[in-house]
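Undergrad: below is the sequence, then the predicted model.
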Amino acid sequence: MEFRLPTTATAPFCPSEVQGSIEVSPRAPFWKKFWQFAGPGLLVSIGYMDPGNWATDIEAGSRYGYSLLFVVVLSSLAAIALQCLSMRLGIVTQRDLAALSRERYSRPVALGQWVLAELSIIACDLAEVLGGALAFHLLLGCSLMVGVALTAFDTLIVLGLKGKNFRSLEAIMAGLIATIGLGYVIQLALVKPHWPAVFAGAVPSWHAISSVEPLYLAIGILGATVMPHNLYLHSSIVQTRAVKRDPASLKQAIGLSRLDTIASLLIALLINAAILILAAAAFHANGHTQVTDIEQAYRLLAPIVGTGAAAVLFAITLLASGQSSTFTGTVAGQVIMEGFLQMKIPCYQRRLITRVLALIPALAGVALLGNGAVGKLLVASQVVLSLQLPFALWPLIRMTNDRALMGEFVNRLPTRLLAWFLFVVISAANLWLVWQTFSGN
């Protein structure tokens, strides 16, 4: 029996209410069709540039220069492959990963998946709270405790989006991503990286990770890259496009959505690479090889680069990163709750519940550990995400391999082999990262 709470003007956050809401012109020229399908990939890409990724990229650049840049590249390519599976599942079945999991697994298993998915949302929101709080601390000079409290007010921003259509949300996300990207373009122009070394670092090298410390950091980058809630999110928001159900239309929709996914996640790749390149050029090249947290990076940027503008831009991009991730976390939370529980609540209530659950560990950590809490809690949030990831990957790969469900759009043999290879590598890397974290190594 379906249980629904009363809803009031939840669009654009309730996926079922915007399904098929964006018209697609079948006879439009290619560029116009692509424009109509562009958007879901941008929302997903934000999860790959949230504050949780910053710490590993900054430490990698500071300690090892450009040599671990290839890890960022390969991790992002793996994310593209998995997000394309999620996108295809949603377009072909017209159901998201959470709803399909509820239908195909027993109730206890589905409820367990729901709990883990909710934990991943809270862990991501914790990273966003910490990133936003640190940005307020750096820009306004307030204490971290006050910065954490200020992040609670983003619920008002979510309320302000009530009644907007899904395309408006995509446009806002595009604006925030443009802010982050422009900020890093200016910062890289100020620090002047050695570009031949940058391109050399993008080439895979076993020698770069042949010892324990860089290997651990490389696995940390991989573990922080693929976000489990993004797999649920993507399979839902691609359904906002009104696509005919004949094979030719579905094939075209998958192709255009694939281009959107690849282009959007390449932007996320460039931004994550820019963080590492910035750290390598500003810190490693100047002998600062132990910069391991975001605030330390901010404090060192101005004296090294010779202008305070670089540090201010760094803080602004951090704030934009946290705020953009807030919106996608809200949508992902709605997808997970509606898919697993068939339950809807107004978007501001969903945002408020998630933010309160993230504020509790953030406030407690800052109160007990002071400014040192940010780095430790960011690591903890990535560990939680690492533990949850296999439970989202397994059903995704199994479902897209199921011919009865996917029909002619089932995974081909090369895609199956690649998907299971990524599952094994990412799951093993995450488990090793979690074991190293809890063993104190």
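TA: That came through, no problem.

Undergrad: can we go C-alpha only for contacts and neighbour counts from here?
TA: Fine.

Undergrad: Leu300: how many residues sit nearby?
TA: The local packing of Leu300 (other CA atoms under 10 Å) involves 15 other residues.

Undergrad: next up, a structure to set beside the first:
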Amino acid sequence: MKNYLKELGPGVLVSAAFIGPGTVTACTLAGVNFGYSLLWALILSIFSCIILQEMAARLGVVTQKGLSDNIRAELKKPVWRFLALALIFSAIVIGNAAYEAGNITGAVLGLQAVFGEQQFRLLNFDVNLWSLAVGAIAFAILWIGNYKVLEKIFIALVILMSLAFIITAIVVKPDIAEILNGFIPNNISTGILGVIALVGTTVVPYNLFLHASLVSEKWKEKKYLKTAKIELIIAIVLGGIVSMAILVCGAASGLDGVNNAVDLAEGLKPVFGDFASWFMAIGLLAAGITSSITAPLAAAYVVKGCLGWQTDLKSVKFKAVWAFVVILGVFCSSLKIQPIQLIQFAQIANGILLPVIAIFLFWVVNKTSVLGNYKNTLTQNISGFIVIAIAIFLGAKSIYTVL
């Protein structure tokens, strides 16, 4: 067990990245609006996430390069390389900068649920003190620039988040028979938007870049491929269980008119006391902080790969990228600015990017020149094809929703 715990890291960061405020809200609303009936969609989400992230991890360990580095190397024609890298750069860097405000705000909602709102006046603006505090925490953790330290911090936050949501799910005393029925797809068309939301918040484009880079930082030899795969599966399944726990809380609450996890926490208070609301708030805080750290980190890795930088976590250029994302997020969150146009652009770009990256990943992990004997097997190709079909559907829906 001690040896296994030493190998925890990249997979945990991936699960921490996808369980952000957006996932918490999507799972909460799915539970409130559709009861337990969409639990099967989370199984689909976990399956899809494991398939794509395993390919990214294998690519990172074998090539010792990130996904964007491999894209630069494999797209030989300058025009195609420029278009691909421009799309990736726009979607991940600008997209993550836009979403960072939401990540920080999610953590702030958790703090406000426990400690209340704290504001101060600055140049005729009401500035949220909690937004500055969360941003400072994210900045300080990233500034350390030590991968092993980052791992330990994330593992602690993920354990805290997992315990918070799972304990809340137990406290609300759900109906076990209804939970089991929720794993059987019934009347899919009724909750199709909920299904899209659940899969879309779990299968995240930037996680593919983040994971490939992180495994190349941690494991330098191919003999660790099995370890990386096992660690990934355990971490993502744990993340899926946390998502299910959040959905169960929403379903068991019996509430109407819930817009986010804080509303759910407040709604649970009269029935289950402060325990449920406290655990829900702590879980949301941990989810917000982890996402507010992983989003800037992923953006920095993408820029590093797109521009061909030979740098490490402590380099000035690398720090400048994630610092820009964090500072923009803090600015928008603290002043309650909703960067709608940026977010809409990010949604469209990510809607295009998810299937494109999934297809590229599928293509590159089938190349003998890149992975040799570690290229995809027939089973992996069939699974990958199914996930790519899901990615195309999600991407088209994302673009259609915005437009």
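TA: Yep, it's here. Note that this is a predicted model, so its numbers are computed, not measured.

Undergrad: TM-score for these two?
TA: The TM-score (TM-score structural alignment, normalised by the length of structure 2) is 0.87; 387 aligned residues with a CA RMSD of 2.8 Å.

Undergrad: average offset between the helix or strand where Ala169 of structure 2 lies and structure 1?
TA: Using DSSP states H and E, Ala169 of structure 2 sits within helix 147-171. Superposing on structure 1 and averaging over aligned pairs (mean CA distance after the TM-score superposition for structure 1), helix 147-171 of structure 2 comes out at 1.3 Å.

Undergrad: how about that helix: buried residues?
TA: 147, 150-151, 154-155, 157-158, 160-169 (16 or more other CA atoms under 10 Å).

Undergrad: centre of the chain to it, how far?
TA: Offset of helix 147-171 of structure 2 from its chain centre (CA atoms, centre = their mean, to the nearest Å): 14 Å.

Undergrad: same question, stretch 64-73 of structure 2
TA: Between the centre of stretch 64-73 of structure 2 and the centre of its chain there are 21 Å (CA atoms, centre = their mean).

Undergrad: which part of structure 1 lines up with that stretch?
TA: Using TM-score structural alignment, stretch 64-73 of structure 2 lines up with residues 94-103 of structure 1.

Undergrad: for stretch 170-181 of structure 2, same thing?
TA: Counting by TM-score structural alignment, stretch 170-181 of structure 2 sits on residues 189-200 of structure 1.

Undergrad: now do the matching stretch: distance from first to last residue.
TA: Chord length of stretch 189-200 of structure 1, first to last residue, is 19 Å (CA to CA, to the nearest Å).

Undergrad: list the contacts of it.
TA: With contact meaning CA atoms under 8 Å, 6 or more residues apart in numbering, stretch 189-200 of structure 1 is reached by Tyr66, Ser67, Leu69, Ile277, Leu278, Ala280, Ala281, Ala282, Val305, Ala310.

Undergrad: can you rerun that using 6 Å?
TA: With contacts defined as CA atoms under 6 Å, 6 or more residues apart in numbering, stretch 189-200 of structure 1 is touched by Tyr66, Ala281, Val305.

Undergrad: now the strands for structure 2?
TA: Here structure 2 has its strands, by DSSP state E, at 119-122, 125-128.

Undergrad: just name the most buried of those strands.
TA: Comparing the strands of structure 2 by mean neighbour count (mean count of other CA atoms under 10 Å), strand 125-128 ranks first with a mean of 16.

Undergrad: and the strands of structure 2: which comes nearest Glu74 of structure 2?
TA: Nearest to Glu74 of structure 2, of all the strands of structure 2, is strand 125-128, at 45.7 Å by CA to CA.

Undergrad: skipping its backbone neighbours, what lies nearest the aligned partner of Ile192 of structure 2 in structure 1 in space?
TA: When structure 1 is aligned by TM-score structural alignment, the residue opposite Ile192 of structure 2 is Leu215. Spatial nearest neighbour of Leu215 of structure 1, excluding adjacent residues (CA to CA, 6 or more residues apart in numbering): Ile209 at 4.7 Å.

Undergrad: map Thr238 of structure 1 across to structure 2 for me.
TA: Let me fix one detail, which is that residue 238 of structure 1 is Val and not Thr. Aligning on TM-score structural alignment places Val238 of structure 1 opposite Val215 in structure 2.

Undergrad: for that match, give me its contacts.
TA: Val215 of structure 2 sits next to Gly60, Val61 when contact means CA under 6 Å, 6+ apart.

Undergrad: Ala300 of structure 2 versus that one, what's the distance?
TA: Remark: distance between Val215 of structure 2 and Ala300 of structure 2 (CA to CA) = 16 Å.
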